[in-house]
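J.: Pasting the sequence and the predicted model now:
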Amino acid sequence: MYRLLFSLVLRHLDPERIHHLTVRALALLSVLPVVRKLLHRALAPRDPALRVSAFGVHFPSPFGLAAGFDKDAACAEALSALGFGHVEVGTVTAHAQPGNPRPRLFRVIGERAVINRMGFNNAGAVAAARRLRRTRGVPAIVGVNIGKTKVVPESEAADDYVTSAKELAPLADYLVVNVSSPNTPGLRNLQAVELLRPLLAAVKQVADSTPRRTPLLVKIAPDLADDDIDAVADLALELGLDGIIATNTTIKHSGETGGLSGRPLKARSVEVLRRLRGRVGDRLTLVSVGGVENVDDVWERLLAGATLVQGYTGMIYGGPLWAHTLHRDLSRRLKRHGVKSVTEVIGRTAA
């Protein structure tokens, strides 16, 4: 049904408008407790074999929604009710900002991909914190992804991230430092170790000071050279980070200016994951994102060493039951292979 709706209607409408309408509908669902609980009962992952633990947090499944969809923490509960094992909100910046001029979101239907140059449009850390303080009506693991405010110079980036962390770290199940979006000028420069070290150290001090010690991860780009990937991995170990998310969108494409996500990113995302696993082993939690469309993709990432897997673009083409279907297929695959827990699969083919 969704494929028909997408083919006949949605593909012809402005993608950002559709996105905003979807978020508003889900935000409404988040304040309708009866409907939300019914959906959660029907669609959320319940197979005990899917449960995983990472950095002290217990996840109902390894598969969740990547940052970029729920930028302002407006509908995390509704997304959890649709079947995602965790929801990463953001990217949130310390100060509200409108993002880049429109149009800034483009479908690449033939490649099942999306190009965006949104530019961290969001209402700011204080607004996101206000929403995150609401009591969760259904179980939901919510990570918060933070980035640099566009007008803040590179020399003040650490202070800007710290401002966001102070607001959001106490309310997050885990915190992510995003230094890898291609749509904020100069942001990817912060992936250089000499700039990244003081930034991560400052944010980690905030995360460590929360009552529960909020786990801290860093999100990297697929376009980093292999030596730079190794350097970031070594830095994460040195600073005692909890994990690395790999990868963000790529700028290596021939379409509209912006970051490309979806199927074309698949091969490089897996390549980066395998390199990270070879560098850090199981000392860090690895979260794989980029080109995840179906159970085969999730299975491949788990075997390669990812504890958690995320998707986003796949939902645009797969529809609202995408996560539920993927979890159903993953449960069936575990049973077919005689595997009692998904944790037995993680890293099985890692070098």
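T.: Thanks, I have the structure now.

J.: drop to CA atoms for contacts and neighbour counts, all remaining ones
T.: Will do.

J.: in the protein, which residue is closest to the centre?
T.: With distances taken as CA atoms, centre = their mean, the residue of the chain nearest its centroid is Ala66 (2.4 Å).

J.: tally of neighbours for Pro11?
T.: In this structure residue 11 is Arg, not Pro. Close neighbours of Arg11, defined as other CA atoms under 10 Å, add up to 15.

J.: who's in contact with the residue nearest to the centre of the chain?
T.: Counting by CA atoms under 8 Å, 6 or more residues apart in numbering, Ala66 makes contact with 87-89, 289, 310-312.

J.: what's the closest non-adjacent residue to Asn183?
T.: Nearest non-adjacent residue to Asn183, counting by CA to CA, 6 or more residues apart in numbering: Gly119, 4.9 Å away.

J.: pretty sure that neighbour contacts Asn100?
T.: Yes - between Gly119 and Asn100 there is a contact under CA atoms under 8 Å: 5.2 Å.

J.: more crowded one of those two?
T.: Gly119 (21 against 15).

J.: what's the more buried one in contact with, if anything?
T.: 99-100, 150, 183-184.

J.: Now, of these, which are buried?
T.: 99, 150, 183-184 (16 or more other CA atoms under 10 Å).

J.: Just the closest of the residues you listed to Arg131, please.
T.: Gly99 (20.5 Å; CA to CA).

J.: show me what contacts the closest one?
T.: Counting by CA under 8 Å, 6+ apart, Gly99 makes contact with 118-122.

J.: cutoff 7 Å now
T.: 118-121 (CA atoms under 7 Å, 6 or more residues apart in numbering).

J.: Which ones among the contacts of Ala66 map onto strands?
T.: Among the contacts of Ala66, the members falling in strands (DSSP state E) are 87-89, 289, 310-311.

J.: Most neighbours among these, which one?
T.: For those, counting by other CA under 10 Å, the largest number of neighbours falls to Val289: 32 neighbours.

J.: check contacts around it.
T.: 246-247, 269, 309-311.

J.: here's the one I want to compare it with:
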Amino acid sequence: MYALLFRFVLRRMDPERAHHLAFRVIRLLPGFLRGLSRPHPSLAVDALGLRFASPFGLAAGFDKEASGIRGLGVLGFGHVEVGTITAVPQPGNPKPRLFRLVADRAVVNRMGFNNAGAEAAAERLARERRRRGRPIIGVNIGKSRVVAVEDALDDYLASTRLLAPLADYLVVNVSSPNTPGLRGLQELDRLAPLLEAVRDAAEGVPVLVKIAPDLTDEQVLRIAALCVDLGLPGLVATNTTLSRAGLRSDPAEIAAAGEGGLSGAPLAARSIEVLRLVRRAVPDDFVVISVGGVDTGKDVAERLAAGATLVQGYTAFLYRGPFWARGINSVLRSAASG
């Protein structure tokens, strides 16, 4: 049913408008479908001092404002990473800024961290934490566009102080390609003091860092080693890519989409490479959240077998529809029992 809806209706609709319409429905779900897609207890995973109902969760970028957490939990996601949230409210980049590449089951986005700011998100998160039955909440924070890269540390700390007390875990996003200068924060001389300061300001809330797939293997290993040295419990790998290599979509369609981060199926191979690279270099109890190109339950099982502690997806949600997480959980349960 969803495949037909996508093919004949949603595919013809502006992607960002379709997202907002779907999100309105998701926000209503807790009142109608409570417990419909709750993961089986056998899928629970202990990580970061938390108990995740399923190893599969929703990556940052879908719920930018922390306003649909319970509805997404109803759909079967074991955790929801909200954001990216910035200290200063910002509208993001000019529209259009979200494009489908259907032949590649991919998306190009240059959203630019559009969000109402950390104070508004804190109010919503405070309400969510008081409600029962919610999934684990990760909070992804990024640099405000109006803040110079040289002043990024104080900007991240402003978000940390507001949001860490309301998060189950916190993710420092230094890898989005859509904020000028942001990826430069992955250089160790800038990253080390940033992560150390956020770690201290978070006061015991687990802090992870999200890295780009476009880093060299050597850079990935250096960041993984830094996380271990700083006592961080894990990292998220990977964000969207700037690469357009190997795409099957019409070159004119790719050119029309323009600049931005590519997500979806084309990212899978590099994401798995980074996962395996990190897993070999870190202690067994170091948490690796693998994201990028995840589509099916088999994909999630492959990431777990390759050493992922948890797995996230996002782009395939747009192609698979509302029962995507439920289906993945069903496959994982069948694999575990078989």
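T.: Perfect, I can see it now. From a predicted model like this one, the values you see are computed outputs, not experimental measurements.

J.: got a markdown table for the contacts of Gly119 of structure 1, with distance to Arg136 of structure 1 and secondary structure too?
T.: What follows is the contacts of Gly119 of structure 1, written out as a markdown table (distance: CA to CA, whole Å; DSSP: H, G, I helix; E, B strand; the rest coil):
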| residue | distance to Arg136 of structure 1 | secondary structure |
| --- | --- | --- |
| Gly99 | 29 | coil |
| Asn100 | 32 | coil |
| Lys150 | 31 | coil |
| Asn183 | 32 | coil |
| Thr184 | 32 | coil |
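
J.: What is the nearest of the residues you listed to Asp47 of structure 1?
T.: The closest of the contacts of Gly119 of structure 1 to Asp47 of structure 1 turns out to be Asn183 (CA to CA; 38.5 Å).

J.: Check how far stretch 326-333 of structure 1 sits from its aligned residues in structure 2, on average.
T.: For stretch 326-333 of structure 1, the mean deviation from structure 2 after alignment is 0.7 Å (mean CA distance after the TM-score superposition for structure 1).

J.: Read off where that stretch ends up in structure 2.
T.: Under TM-score structural alignment, stretch 326-333 of structure 1 corresponds to residues 328-335 of structure 2.

J.: what comes up buried for the matching stretch?
T.: By 16+ other CA under 10 Å, the buried positions in stretch 328-335 of structure 2 come out as 328-333.

J.: And for stretch 43-55 of structure 1?
T.: Under the neighbour-count criterion of 16+ other CA under 10 Å, stretch 43-55 of structure 1 has 43-46, 49-52, 54-55 buried.

J.: all helices of structure 2, in order?
T.: For structure 2, the helices defined by DSSP state H occupy 2-8, 15-28, 69-74, 118-129, 152-163, 188-202, 217-230, 251-257, 268-281, 297-305, 315-320, 324-337.

J.: For those helices, give me TSV that also has distance to Arg97 of structure 2.
T.: Shown next, in TSV, are those (distance: least, CA to CA, whole Å):
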stretch	distance to Arg97 of structure 2
helix 2-8	20
helix 15-28	8
helix 69-74	24
helix 118-129	22
helix 152-163	24
helix 188-202	28
helix 217-230	29
helix 251-257	8
helix 268-281	23
helix 297-305	28
helix 315-320	15
helix 324-337	24
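
J.: Of all those helices, which one comes closest to Val139 of structure 2?
T.: Of all these, helix 152-163 comes closest under CA to CA, at 7.4 Å.

J.: ok, so what distance separates whatever residue of structure 1 lines up with Val288 of structure 2 from Asn248 of structure 1?
T.: Val288 of structure 2 maps onto Leu286 in structure 1, with residues paired by TM-score structural alignment. Using CA to CA, to the nearest Å, Leu286 of structure 1 is found at 13 Å from Asn248 of structure 1.

J.: Map Val142 of structure 1 onto structure 2.
T.: Under the alignment by TM-score structural alignment, Val142 of structure 1 pairs with Ile137 in structure 2.

J.: surely its match meets Ala167?
T.: Yes - here Ile137 of structure 2 reaches Ala167: they are 5.9 Å apart, a contact under CA atoms under 7 Å.

J.: residue contacts, Val144 of structure 1?
T.: Val144 of structure 1 neighbours (CA under 7 Å, 6+ apart): 88-90, 172, 174-176.

J.: Contacts only, for the aligned partner of Val74 of structure 2 in structure 1.
T.: By TM-score structural alignment, Val74 of structure 2 lines up with Ala81 in structure 1. Each residue near Ala81 of structure 1 by CA under 7 Å, 6+ apart is listed here: 36, 39-40, 43-44.

J.: Can you give me the distance of the nearest residue to Ala81 of structure 1 once chain neighbours are set aside to Tyr2 of structure 1?
T.: In space, and not counting its chain neighbours, Ala81 of structure 1 is closest to His40: 3.9 Å by CA to CA, 6+ apart. From His40 of structure 1 across to Tyr2 of structure 1, the span is 20 Å (CA to CA).

J.: okay, these two: which has more neighbours?
T.: His40 (22 against 13).

J.: That one and Gly85 of structure 1, how far apart?
T.: 11 Å.

J.: same check, this time on Glu16 of structure 1
T.: With distances taken as CA to CA, Glu16 of structure 1 is found 25 Å from Gly85 of structure 1.

J.: Thanks a lot, catch you later.
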